[in-house]
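> predicted model and sequence below, questions to follow.
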Amino acid sequence: MQAVTFDSFGGPEVLRLAEVPTPEPGPDEVLIRVLASGVNRADLLQRQGHYPPPRGASAILGLEVSGVVDSVGDGVRGWQSGDECVALLSGGGYAEYVAVPAGQVVQPPRGTDLVTASGLIEVAATVTSNLSLVGLRAGETFLVHGGTGGIGTFAIQYASGLGARVFATAGTPRKLELCRDLGAADAFDYHGNWLAALREATDGRGADVILDVMGAAYLASNLDALALDGRLVVIGLQGGRSGTLDLAKLLAKRASVTATGLRGRPVEQKAAICAEVVQLVWPLIESGRIKPATETRYGAADAAEAHRHLASGEAVGKVILTWT
């Protein structure tokens, strides 16, 4: 089979199509013939050498795919050859075939184009698992950074659907307007004083829950932005990995800081999260209450261009590789 590979860490130019062995499904695994692969910032970090795959995972990039079942391993029930599916992966998605634990394979939302579906499950699993963890409730105030990325566009809609009052940050007037169109009460330019704008919009109270992809660069500001009993969830490190936390301020606000990752979780946890996505998210997509993000598609041979586009800051929504 063909897969997007790289022989050394570096820029997008290291990516190339190559012939690699086709995997075989092991016990409790499903072999998927891939139609499309979601592209995520984690893939860029792995290509650069900053995000190694978990022990035992494929070294091939790619954390989510859509396609059809090719074959199943011993012990798998409910799937047969030809079934359409999407899957959450620990790696291996930039390839024509991938073997996945059966609990991480689900049917796509009804009525959603199968290529589009390749970009849904990773963001849905990330957002739903984290907002469930911190217990975002109706009537609370929610802030997401990077409101027009894959995570952000989904989080705005999902949090709005939960009944939260949603705010977002983004970097251009066009992106700020998109956040509002998706359901944000307002959106703030992160080049400016977004913290002051949030405080003004909330009468000085701040946000009950913040979902953050930036990490260290925003740590102090995020703490300042939290309301009393607020919860900060860090899910990305685009702004660095090491910061200073004012514990006195954290105590005074009775606030909490949580950092979670999805990729390295045990198979059982990932299966439970995928089941939660099917239960909570797919009906919202099928009813039109959550609309799939704007997407940019590239052929698998153009994976380097896909990475350049995602890294450029110009990308809105999801970037997808297609294998047909």
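Yep, that arrived.
> can we go C-alpha only for contacts and neighbour counts from here?
Noted.
> the nearest residue to Val30 once chain neighbours are set aside: neighbouring residues, count only.
Counting by Cα to Cα, 6 or more residues apart in numbering, the nearest residue to Val30 once its immediate chain neighbours are dropped is Val72, at 4.5 Å. Look at Val72: counted by other Cα atoms under 10 Å, it has 25 neighbours.
> Glu19 too?
For Glu19, using other Cα under 10 Å, the count is 11.
> go on, Ala170?
Based on other Cα under 10 Å, the number of other residues close to Ala170 is 24.
> would you list every one of the strands in the stretch 101-250 of the chain?
Counting by DSSP state E, counting those that start in this stretch, one finds strands in the stretch 101-250 of the chain at the ranges 105-106, 141-144, 165-170, 186-189, 207-212, 226-234.
> possible to save those as a markdown table with distance to Ala36?
Converted to a markdown table, these look like this (distance: least, Cα to Cα, whole Å):
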| stretch | distance to Ala36 |
| --- | --- |
| strand 105-106 | 14 |
| strand 141-144 | 27 |
| strand 165-170 | 27 |
| strand 186-189 | 31 |
| strand 207-212 | 27 |
| strand 226-234 | 28 |
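> compare those strands and give me the one nearest His309.
strand 165-170 (16.9 Å; Cα to Cα).
> and the angle for the closest one with strand 207-212?
Using axes from the mean of the first three to the mean of the last three Cα atoms, to 10 degrees, the inter-axis angle of strand 165-170 relative to strand 207-212 is 30 degrees.
> by contact count, what packs against strand 165-170?
strand 141-144, helix 150-161, helix 173-182, strand 186-189 (3 or more Cα pairs under 8 Å, 6 or more residues apart in numbering; DSSP states H and E).
> show me what the second one is packed against.
Counting contacts by 3+ Cα pairs under 8 Å, 6+ apart, helix 150-161 packs against helix 121-134, strand 141-144, strand 165-170, helix 173-182.
> another structure for you, compare them:
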Amino acid sequence: MDDRSTGPEVNTDLRDFLRSRRARITPADAGLPDQRGPRRVAGLRREEVAQLAGVSVDYYVRLERGRSLHVSEAVLDAVARSLCLNDTERDHLFALARPARRPRRPAPPQRVRPGLFRVLDTLSGNPAMIIGHRLDILAANGMARALYTDFEALPHRDRNLARYIFLDESARSLYADWEAAARRVVAALHLYAGRHPDDPRLAELIGELSVHDHDFRRWWADHDVHRHSNGTKLYHHPLVGDLTLHYEALTPTTDPDQLLGLYTAEPNTPSDHALRLLASWTGNPSPTPPTSG
């Protein structure tokens, strides 16, 4: 059977993800003995994954081809270990192997709770924004708008972090390492796609970015996944220069598909002074309550 078969029972997302993860793992990475001589495939062979996972070769081949299977949690755990998946990739594998199919219609607009919106308003000295489905920007305080762009002046469909990163030329000069930031955004979209495989607005977004940006199209094919949690980002702001900001992503318990992103600078550093200067120049305008998600 051709690996590229796409019949009605083929899970192409699962197929492509497993193949991409297998291709990046060497036998040494997986703890297999060194084998002399050339190898015909990049990464592990299917029979090697099957051996490591403790399943038959035929079973793993059908799984990687995306054929409909009732895969147990134990088997998925074993495959995740064999492919050296991290926690985010493991969760993504489970989501792809056990997709929760929903009606193919847009999800209801997301709303930011008034209490959470007031929290955003109090963070006036630091950039902060609330991100929802498909990396939509649901709300942003004045500092976030000063750091990035005035999302609230854009049409609702354009208030999206991925569209900003790939379609707004100013983003490429704002990020000191634009490629790293852009690849994280692509990987975050892949993670969302695993949980919401039937979101038509996501399909529209992926199609638009694939048409307009070669880098997005290439990185989407890598099938990497990323969960926003914390880290450091480097910027070169047109008004205040270089900024090193640390971010934390906090998820409200009432809506796991929203997150509050908060950016801070180390006290008494050039980045801290630059952030204070940006605040003084922008006047810390308060965020406007969103009318839709």
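Sure thing, it's come through. A quick note: this is a predicted structure, and the numbers were derived from the prediction, not measured.
> quick one: TM-score?
The TM-score (TM-score structural alignment, normalised by the length of the second structure) is 0.25; 148 aligned residues with a Cα RMSD of 7.5 Å.
> please identify the deepest-packed of the helices and strands packed on strand 165-170 of the first structure.
Among those, strand 141-144 has the highest mean neighbour count (mean count of other Cα atoms under 10 Å), at a mean of 27.
> what is the neighbour count of Leu35 of the first structure?
Residues near Leu35 of the first structure, counting by other Cα under 10 Å: 22.
> so which of the helices and strands packed on strand 165-170 of the first structure gets nearest Val234 of the first structure?
Among these, strand 141-144 comes nearest to Val234 of the first structure, with 10.5 Å by Cα to Cα.
> so what touches the closest one?
Strand 141-144 of the first structure has contacts (Cα atoms under 8 Å, 6 or more residues apart in numbering) with 136, 152, 155-156, 159, 164-169, 206-212.
> which PyMOL command selects the buried ones in those residues?
With 16 or more other Cα atoms under 10 Å as the criterion, this PyMOL line picks the buried residues out of the contacts of strand 141-144 of the first structure:
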select buried, resi 136+152+155+156+159+164+165+166+167+168+169+206+207+208+209+210+211+212
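> rewinding a little: from Ala36 of the first structure, how far off is the residue nearest to Val30 of the first structure?
Using Cα to Cα, to the nearest Å, Val72 of the first structure is found at 20 Å from Ala36 of the first structure.
> next up, the contacts around the nearest residue to Lys249 of the first structure once chain neighbours are set aside.
With Cα to Cα, 6+ apart as the criterion, Lys249 of the first structure has its nearest non-adjacent residue at 7.8 Å, and that residue is Leu223. With contacts defined as Cα under 8 Å, 6+ apart, Leu223 of the first structure is in contact with 232, 249-250.
> show the buried residues in the residues you listed.
By 16+ other Cα under 10 Å, the contacts of Leu223 of the first structure give 232, 250 as buried.
> okay if I get the contacts of Leu223 of the first structure as JSON lines plus distance to Ser129 of the first structure?
Supplementary listing: the contacts of Leu223 of the first structure in JSON lines, determined by distance: Cα to Cα, whole Å:
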{"residue": "Leu232", "distance to Ser129 of the first structure": "14"}
{"residue": "Lys249", "distance to Ser129 of the first structure": "27"}
{"residue": "Leu250", "distance to Ser129 of the first structure": "23"}
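> with respect to Arg297 of the first structure, which of the contacts of Leu223 of the first structure is nearest?
Using Cα to Cα, Leu232 comes nearest to Arg297 of the first structure of the contacts of Leu223 of the first structure, at 32.7 Å.
> and the closest one, what does it touch?
With contact taken as Cα under 8 Å, 6+ apart, Leu232 of the first structure is in contact with 209-212, 222-223, 226, 255-258.
> one more pass at 7 Å, please.
209-211, 256-258 (Cα atoms under 7 Å, 6 or more residues apart in numbering).
> do Ala306 of the first structure as well
Contacts of Ala306 of the first structure (Cα under 7 Å, 6+ apart): 298, 319.
> with Arg90 of the second structure instead?
Arg90 of the second structure neighbours (Cα under 7 Å, 6+ apart): Ala80.
> check which helix or strand covers it.
Arg90 of the second structure is located in helix 87-97, with elements delineated by DSSP states H and E.
> can you point out the buried residues in that helix?
89-97.
> before we move on, the earlier item: tell me the one of the contacts of Leu223 of the first structure nearest Leu310 of the first structure?
Leu232 (25.4 Å).
> now do the strand or helix carrying Ala181 of the second structure: which elements does it pack against?
In this assignment (DSSP H and E), Ala181 of the second structure forms part of helix 178-195. When contacts are defined as 3 or more Cα pairs under 7 Å, 6 or more residues apart in numbering; DSSP states H and E, helix 178-195 of the second structure packs onto helix 87-97, helix 214-220.
> any chance of these in a markdown table with distance to Leu116 of the second structure as columns?
Below are these laid out as a markdown table (distance: least, Cα to Cα, whole Å):
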| stretch | distance to Leu116 of the second structure |
| --- | --- |
| helix 87-97 | 26 |
| helix 214-220 | 32 |
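> closest one to Leu259 of the second structure among those?
helix 87-97 (16.4 Å).
> what comes up buried for the following helix or strand past that closest one?
Later in the chain than helix 87-97 of the second structure, the nearest helix or strand by DSSP H and E is helix 114-122. Along helix 114-122 of the second structure, these residues count as buried under the neighbour rule (16+ other Cα under 10 Å): 117, 120-121.
> quick one: residues in contact with whichever helix or strand comes after helix 114-122 of the second structure.
Under the assignment DSSP H and E, the closest C-terminal helix or strand after helix 114-122 of the second structure is strand 128-131. Strand 128-131 of the second structure has contacts (Cα under 7 Å, 6+ apart) with 120, 137-141, 144, 258-263.
> ok so, going back, between helix 178-195 and the helix holding Arg90 of the second structure, find me the angle.
Note on geometry: by the same axes, to 10 degrees, helix 87-97 of the second structure and helix 178-195 are set 40 degrees apart in direction.
> if we can go back for a sec, adding distance to Pro101 of the first structure, write the helices and strands packed on helix 150-161 of the first structure out as a markdown table.
Output for those, formatted as a markdown table (distance: least, Cα to Cα, whole Å):
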| stretch | distance to Pro101 of the first structure |
| --- | --- |
| helix 121-134 | 15 |
| strand 141-144 | 31 |
| strand 165-170 | 35 |
| helix 173-182 | 33 |
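> so His246 of the second structure sits right up against Leu262, yeah?
No. Counting by Cα atoms under 7 Å, His246 of the second structure sits too far from Leu262 to count as a contact (8.1 Å).
> who's more crowded, those two?
Using other Cα under 10 Å, the more surrounded residue of His246 of the second structure and Leu262 is Leu262, with 20 against 15.
> good, we can wrap up now.
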